[in-house]
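Student: Predicted model and sequence below, questions to follow.
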Amino acid sequence: MARKQQQKVPALNRNRRQQVQAENDPRFRQDEPRPIHPKRNTAPLIAQTAKQKQYIAAIQNFDVTFGLGPAGTGKSYVATMIAADMLDRGEVDRIIITRPAVESQEEFGFLPGELADKYEPYLAPIKEILYERLGKGATDYFVKSGRIEAIPLAFMRGRTFRDAFVIFDEAQNATPGQMKLFLTRIGDNCKVVIDGDAAQSDIPNSGLVDAANRVSHIPCVRVITFDRSDVVRSGFVSEVLAAYASD
């Protein structure tokens, strides 16, 4: 019996099939780098400086904590780690994050996408810390379900914070009026951290220190002030701050 002649695959089709297989193989997709997220950090939060220890204790024991001082002292990092832990343990229903959108002067209309897309650049630094503490999957789930919410400062009016951990990041770029607006949103069972560096304000009339001074006498409020000796980001940052201290 004559053997059935094997049908030849045209070279063009064979090459195209190999190309498609390569495109679908993640080992060969060098044109689309995969995002790298840190492994989830579940270790207990340990203060790296005496002032950080005071800051952690203040957040845990007071309703409203101001963290004032230079960059690299862990103000945002510590607050976000504690917020993530409280959300994970069910001690708060959600995390609310806000910061002034100074670069766009609180005007989001000219930026592409929906409001969440427009505000994404301002949420990104906090989101990286949430990824570290909760993991990317859990963080994305909480964001989609509304349990982690980013609210532009311009959209605060009429809101009330309840059963939430609220982080007001980069508050040195808020005016006195915006600080008053934010502080009057705080409702029951709410933990609030307001952080910023008055020396790095991008506006002429920052309301951060003014607000801290006005409400520091209230029993549920604690103000923690960091200085250059509390910088933990790197020795280089300490040197940079020292170099600019004379200005």
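Tutor: That came through fine.
Student: all contacts plus neighbour counts: C-alpha atoms, from now on.
Tutor: Fine.
Student: residues touching Tyr122, list them.
Tutor: 99, 101 (Cα atoms under 8 Å, 6 or more residues apart in numbering).
Student: Check which helices and strands the helix or strand containing Phe165 is in contact with.
Tutor: Using DSSP states H and E, Phe165 maps to strand 164-168. Judged by 3 or more Cα pairs under 8 Å, 6 or more residues apart in numbering; DSSP states H and E, strand 164-168 is in contact with helix 75-88, strand 94-98, strand 190-196.
Student: Now with 7 Å, please.
Tutor: strand 94-98, strand 190-196 (3 or more Cα pairs under 7 Å, 6 or more residues apart in numbering; DSSP states H and E).
Student: could you give the angle of that strand to strand 94-98?
Tutor: 20 degrees (axes from the mean of the first three to the mean of the last three Cα atoms, to 10 degrees).
Student: Is the residue nearest the centre of the chain in a helix, a strand, or coil?
Tutor: Centroid check for the chain by Cα atoms, centre = their mean gives Ile126 as the closest residue, at 1.1 Å. At Ile126 the chain is in helix, as set by DSSP: H, G, I helix; E, B strand; the rest coil.
Student: Presented hereafter is structure B, for comparison with structure A:
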Amino acid sequence: MYNSSDDITIQKVMSIADNIESDKENQLISMRIKLPYLGRSIQMKTISQGEYLYKMQRSDIVFASGAAGTGKTFLSVAYAINLLSEGRVERIIITRPVVEAGESLGYLPGDFKEKISPYMRPVYDALYSLLSSDIILRYTEEGKIEVAPLAYMRGRTLSKAFIILDEAQNTTVSQMKMFLSRIGEKSKAIITGDISQSDLPNNVESGLENALKILKGINGISFHHFDKKDVIRHHLVSEILAAYDNAGK
């Protein structure tokens, strides 16, 4: 006999869809990055972070854009360390464009390494929060970890590496093209940045913004955008950012 309880209704379909979506979200937020060196793992704090990790696992090139404090750089560094510890890459290369704001490098005190140190400091902050200073020093000396300005990437082929381009909104179009053409066999590249925070002159197009427009649809490249609700710094930070946006600043 026909059972009316088996009728397919909009409500039932919506309920099933909600359950599937809920299961997917639970799986994403429960994803972890293992850090064998520290004997612990990092669990995702937002669904968006889980989606980001999922894309890093499955794509050779990932563009991650969005506000500061969403975990774009931190999670990419953590995942790079995970792959290095498992022998799936031979080295980690983290690079940033050096954009002068206010003072010319030539007028800053110290040698070149000392002059660029402030630009690279956020990258080292991420590394030191994930690895001991002894391991970082040893791996730097062995060439397993390299932190360098983007200009140092020119002319190189980066194979069997996990490459992170941080603050990519400060690249020019030609710099972005140069970086992407450095990627060699068995490498992964993560490009992070916030196009609303470019330090480039007003008449210079951001390489990140350009890449987000022209590289869509290429197999093997993923794109991920973090919203302000994904900011995981102090709870007021996302509200502050929203207020500045509303004021057009």
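Tutor: Sure thing, it's come through. Everything numeric here is computed off the predicted structure, so don't read it as measured data.
Student: circling back: so the strand holding Phe165 of structure 1 matches what in structure 2?
Tutor: Strand 164-168 of structure 1 corresponds to residues 161-165 in structure 2, going by TM-score structural alignment.
Student: can you list contacts of that stretch?
Tutor: 80, 89-96, 187-192 (Cα atoms under 7 Å, 6 or more residues apart in numbering).
Student: for it, the distance to its chain's centre please.
Tutor: How far stretch 161-165 of structure 2 lies from its chain's middle: 10 Å, per Cα atoms, centre = their mean, to the nearest Å.
Student: Looks to me like Val62 of structure 2 is in a strand.
Tutor: Yes: counting by three-state DSSP, Val62 of structure 2 is part of a strand.
Student: and it, what does it touch?
Tutor: Neighbours of Val62 of structure 2 in contact, by Cα under 7 Å, 6+ apart: 55-56, 189-191, 221-223.
Student: Would you indicate which residues of the lengthiest helix in structure 2 are buried?
Tutor: For structure 2, the longest helix by residue count, based on DSSP state H, is helix 10-29. Neighbour counts over helix 10-29 of structure 2 (16 or more other Cα atoms under 10 Å) mark 25, 28-29 as buried.
Student: same thing with stretch 58-70 of structure 2?
Tutor: Buried residues in stretch 58-70 of structure 2 (16+ other Cα under 10 Å): 59-70.
Student: So which of those is the closest to Phe112 of structure 2?
Tutor: Nearest to Phe112 of structure 2 out of these is Ala68 (Cα to Cα; 27.2 Å).
Student: what's the counterpart of the closest one in structure 1?
Tutor: By TM-score structural alignment, Ala68 of structure 2 lines up with Ala71.
Student: With Met86 of structure 1 as the reference, measure out to that match.
Tutor: 25 Å (Cα to Cα, to the nearest Å).
Student: Just give the number of residues close to the counterpart of Gly193 of structure 2 in structure 1.
Tutor: Using TM-score structural alignment, the equivalent of Gly193 of structure 2 in structure 1 is Gly196. For Gly196 of structure 1, the neighbour count with other Cα atoms under 10 Å is 25.
Student: Could you find the closest non-adjacent residue to Gly196 of structure 1?
Tutor: Glu170 (4.6 Å; Cα to Cα, 6 or more residues apart in numbering).
Student: Would you mind measuring from the closest residue in space to Phe226 of structure 2 that isn't next to it in sequence to Asn170 of structure 2?
Tutor: Leaving aside its sequence neighbours, Phe226 of structure 2 sits nearest to Gly66 (Cα to Cα, 6+ apart; 4.6 Å). Applying Cα to Cα, the value for Gly66 of structure 2 to Asn170 of structure 2 is 14 Å.
Student: I am finished for the moment; much appreciated.
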